[in-house]
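Asks: Quick one: sequence plus predicted model below, questions after.
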Amino acid sequence: MKKGEVPQEGGYLEKARMTEVLYVTDENDRYTTEKSSGWDAKNSALDESMALIEERVQAAKTQVKNGTASPIHYFMEMNKMDWNVLAAYVGKWAWFVKADAKPKNFARLSDKNLQKYADAFGIPADELKNFDGN
């Protein structure tokens, strides 16, 4: 793609005040970079991905409200993490994290462990501990 042909069709990247860096060729056929605010195909894919993420977040929130999941699950989804990523952040095996995310186990977590999760999510431990899905 030539430098002057980079699409600037807006969409999700523009709404988030972000750009994507693409490799393009300049007038001397040398590779350089150019910023793009997106194009239709990319915008459609991003919109669909964000909608799926929002569905997962809302489902986790409902599960917390119903008492079938702990706040760990909600904040993990909210931060676009999976079990392995969260486990790496808190320094535990993924199966320990899954166990901690069960409501009964979550209620028994020590303040030290709650703080590890809160730090991973970038929130105060009290917010994590007291989140009820509302």
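Replies: Looks like it came in fine.
Asks: Every contact and neighbour count from this point should use C-alpha atoms.
Replies: Fine.
Asks: okay, which residue is most central for this protein?
Replies: residue 80 (2.1 Å; Cα atoms, centre = their mean).
Asks: In space, what's closest to it - neighbours in sequence excluded?
Replies: What sits nearest to residue 80 in space, not counting adjacent residues and going by Cα to Cα, 6 or more residues apart in numbering, is residue 53, at 7.5 Å.
Asks: where's that neighbour, which helix or strand?
Replies: helix 40-66 (DSSP states H and E).
Asks: let's bring in a second one:
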Amino acid sequence: MKKEEVPQDKSNLESANFKELCYAVDENGEYTTAHSTGWDPKTIALDNAIREIEERIAEAKQRVLNNETSPIEYYMELHKMDLSVLASYAGIWKWKVKRDFKPSVFKKLNSKTLQKYADIFGVTVEELKHVQ
């Protein structure tokens, strides 16, 4: 697209005074960079993705409060991780992390493992144990 055609639609970027760097073609037909405040289709897609993430966080929190899962799953969702990412950060197998989602297993985790999860999520062990 031509540099003067780079979209400048309203988006979340605009309200935060951020601009996205895009590639465009200048008046000489050369590739150059241009700033964009947003593009409606991209804004809609990002808004939908954020809404979906917020729903997953709320659902995980409710499952913790219902004693259907451990706080590890809630914090994983809150930090926009998936099972593979969390397992990688923790340095343990995915099946082990998934097993730690079980409330009965979570209650028996040793302090070293709890501290490892707390460090990953940037919370205290006490905060990890008690989702409000």
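Replies: Happy to help now that I have it. All values reported here derive from a predicted model rather than from experimental measurement.
Asks: Could you count how many residues lie near the residue nearest to residue 80 of the first structure?
Replies: 16 (other Cα atoms under 10 Å).
Asks: returning to that earlier point: is the residue nearest to the centre of the first structure in a helix, a strand, or coil?
Replies: At residue 80 of the first structure, secondary structure determined by DSSP: H, G, I helix; E, B strand; the rest coil is coil.
Asks: same question, residue 35 of the first structure
Replies: Classified using three-state DSSP, residue 35 of the first structure is strand.
Asks: ok, for it, nearest residue in space, not its chain neighbours?
Replies: Nearest to residue 35 of the first structure is residue 21, by Cα to Cα, 6+ apart, at 4.6 Å.
Asks: Let me know the helix or strand that that neighbour is in.
Replies: Residue 21 of the first structure belongs to strand 20-25, assigned by DSSP H and E.
Asks: name the helices or strands packed onto that strand?
Replies: Packing contacts for strand 20-25 of the first structure, counted by 3 or more Cα pairs under 8 Å, 6 or more residues apart in numbering; DSSP states H and E, involve strand 31-36.
Asks: can you tell me how far residue 44 of the first structure sits from residue 120 of the first structure?
Replies: Distance of residue 44 of the first structure to residue 120 of the first structure, given as Cα to Cα, to the nearest Å: 30 Å.
Asks: So for those two, which sits in the more crowded spot?
Replies: residue 120 (18 against 14).
Asks: How about the contacts made by residue 18 of the first structure?
Replies: residue 37 (Cα atoms under 8 Å, 6 or more residues apart in numbering).
Asks: Look at it and tell me its secondary structure.
Replies: coil.
Asks: rewinding a little: how far out from the middle of the chain is the helix holding residue 53 of the first structure?
Replies: 10 Å (Cα atoms, centre = their mean, to the nearest Å).
Asks: and it, which residues are buried?
Replies: 42-43, 46, 53, 56-58, 60-65 (16 or more other Cα atoms under 10 Å).
Asks: Could you count how many residues lie near residue 121 of the first structure?
Replies: Neighbours of residue 121 of the first structure using other Cα under 10 Å come to 20.
Asks: thought it was touching residue 80?
Replies: No: here residue 121 of the first structure lies out of contact with residue 80, judged by Cα atoms under 8 Å, at a distance of 10.2 Å.
Asks: still on that earlier bit, so what's the residue count around the residue nearest to residue 35 of the first structure?
Replies: A count of nearby residues for residue 21 of the first structure, using other Cα under 10 Å, gives 14.
Asks: Quick check: the gap between the residue lying farthest from the centre of the first structure and residue 21 of the first structure.
Replies: Distance from the C-alpha centroid of the first structure peaks at residue 28, with 39.9 Å (Cα atoms, centre = their mean). To residue 21 of the first structure, residue 28 of the first structure is 19 Å away according to Cα to Cα.
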